[in-house]
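>>> got a predicted structure plus its sequence, pasted below:
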Amino acid sequence: MYVCVVVCMHIYHNNYVCCVDVAKQNAQIQNLKVDIYPNPPEFGKNITMELSGTIMEKINSGRVYGEAQFNNLPPLRETYDLCYVLSYIGVLCPLAAGEAQYSVSKEFPPHVIPGNYTFTGTATDQMNNELFCLKGGCVITG
């Protein structure tokens, strides 16, 4: 769910913001950047997401928290193990401190239900320090 929501927010109107100041001194991931291509995507074809940033301290484990809402329906809330999520893109824990860049390609769904989508996604490390937080939304029209 989390990756799908991030893709949604980036593609449609680039409508997302950081929940926290990722440049603050104690942020665990700084200079976080998300690139999606092709932009706009083609339904039923592959889409690639590239993530990059600076990991300030070694990350051994953590959690990913996601909340997504479609129109006015109750939100869907999920929690995942960070290392399990990263394994989907071939990244294994621990993550070393330093510059990092990851890429994943997946098929963009051939059909997406039109409507308003909103989301919040955060991740924390093994010490419960926030790694990043993104909020955003998009409108998909038929």
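Received, thanks. Numbering: from 1, shown residues only.

>>> from here on, contacts and neighbour counts on C-alpha atoms
OK.

>>> so what secondary structure elements neighbour the lengthiest helix in the chain?
Ranked by residue count, the top helix of the chain under DSSP state H comes out as helix 2-11. Contacts defined by 3 or more CA pairs under 8 Å, 6 or more residues apart in numbering; DSSP states H and E place helix 2-11 against strand 29-37, strand 62-70, strand 130-140.

>>> buried residues, that helix. List them.
Tyr2, Val5, Val6, Val7, Cys8, Met9, His10, Ile11 (16 or more other CA atoms under 10 Å).

>>> against that first model, consider the following:
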Amino acid sequence: MASTKFLVTLLFSLCILSPFTSAESTNFEYCNKRANYDVKVSGIDITPYPVSGGKKTTFSISANTGKSLTGGKLVIDVNYLFFHVHHEAIDLCKETSCPASGDFVISHSQELPGFTPPGSYTLTMKMVDEKNKELSCISFGFSIGFIAESQALAASS
């Protein structure tokens, strides 16, 4: 009987904590639904999810192109509610191997400040080539966990 209680408690704990440590496959939208972008995004994974302030988070974007990408940049803008809170431009070849063609993954890791407010955020990412031609533009939402979630994540590590 004691081993059954332990097993039930363990399974319950795993069900409760697994959302805090797992990857999240995220839905996205193209910025211009009518555009025929050279780079097509097929998926986005965020690890861990939900994102926690003070913890390293990795955004992995799976994409495909028929062109050979030899350089360019990612322009990232983040909004919290209706407020613009972050902007950065990153060398594309630091986030994926260049030259890139066919299927490739852009992987960007970042640690958010520990005091980052919890809630829903929207990230817009534009990919441009060396001549500043827009290759793709997507937007997606993500959540930053509350303090209790961050503590649960730390306790499970």
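Yes, it's here. In this text the structure is predicted, and so the values were computed from the model without any measurement.

>>> TM-score of the superposition?
Remark: TM-score between the superposed chains equals 0.57 [TM-score structural alignment, normalised by the length of structure 1]; 124 aligned residues with a CA RMSD of 3.8 Å.

>>> still on that earlier bit, and the angle for the longest helix of structure 1 with strand 62-70?
Helix 2-11 of structure 1 and strand 62-70 are oriented at 60 degrees to each other (axes from the mean of the first three to the mean of the last three CA atoms, to 10 degrees).

>>> which residues sit in contact with the residue at the greatest distance from the centre of structure 1?
The centre of structure 1 is farthest from one residue, Gly142, which by CA atoms, centre = their mean lies 24.3 Å away. Applying CA atoms under 8 Å, 6 or more residues apart in numbering, we find Gly142 of structure 1 in contact with Ile113, Pro114.

>>> distance of it relative to Tyr16 of structure 1?
22 Å (CA to CA, to the nearest Å).

>>> what do we get in structure 1 for Pro48 of structure 2?
Using TM-score structural alignment, the partner of Pro48 of structure 2 in structure 1 is Pro38.

>>> next: Ile138 of structure 2.
Aligned partner of Ile138 of structure 2 by TM-score structural alignment: Leu134.

>>> circling back: nearest to Thr48 of structure 1 among the helices and strands packed on helix 2-11 of structure 1 would be which one?
Of all the helices and strands packed on helix 2-11 of structure 1, strand 29-37 sits nearest to Thr48 of structure 1, with 5.4 Å by CA to CA.

>>> what angle do the very next helix or strand once past that closest one and strand 29-37 make?
Heading C-terminal from strand 29-37 of structure 1, the first helix or strand you meet, by DSSP states H and E, is strand 46-55. Interaxial angle, strand 46-55 of structure 1 versus strand 29-37 (the same axes, to 10 degrees): 170 degrees.
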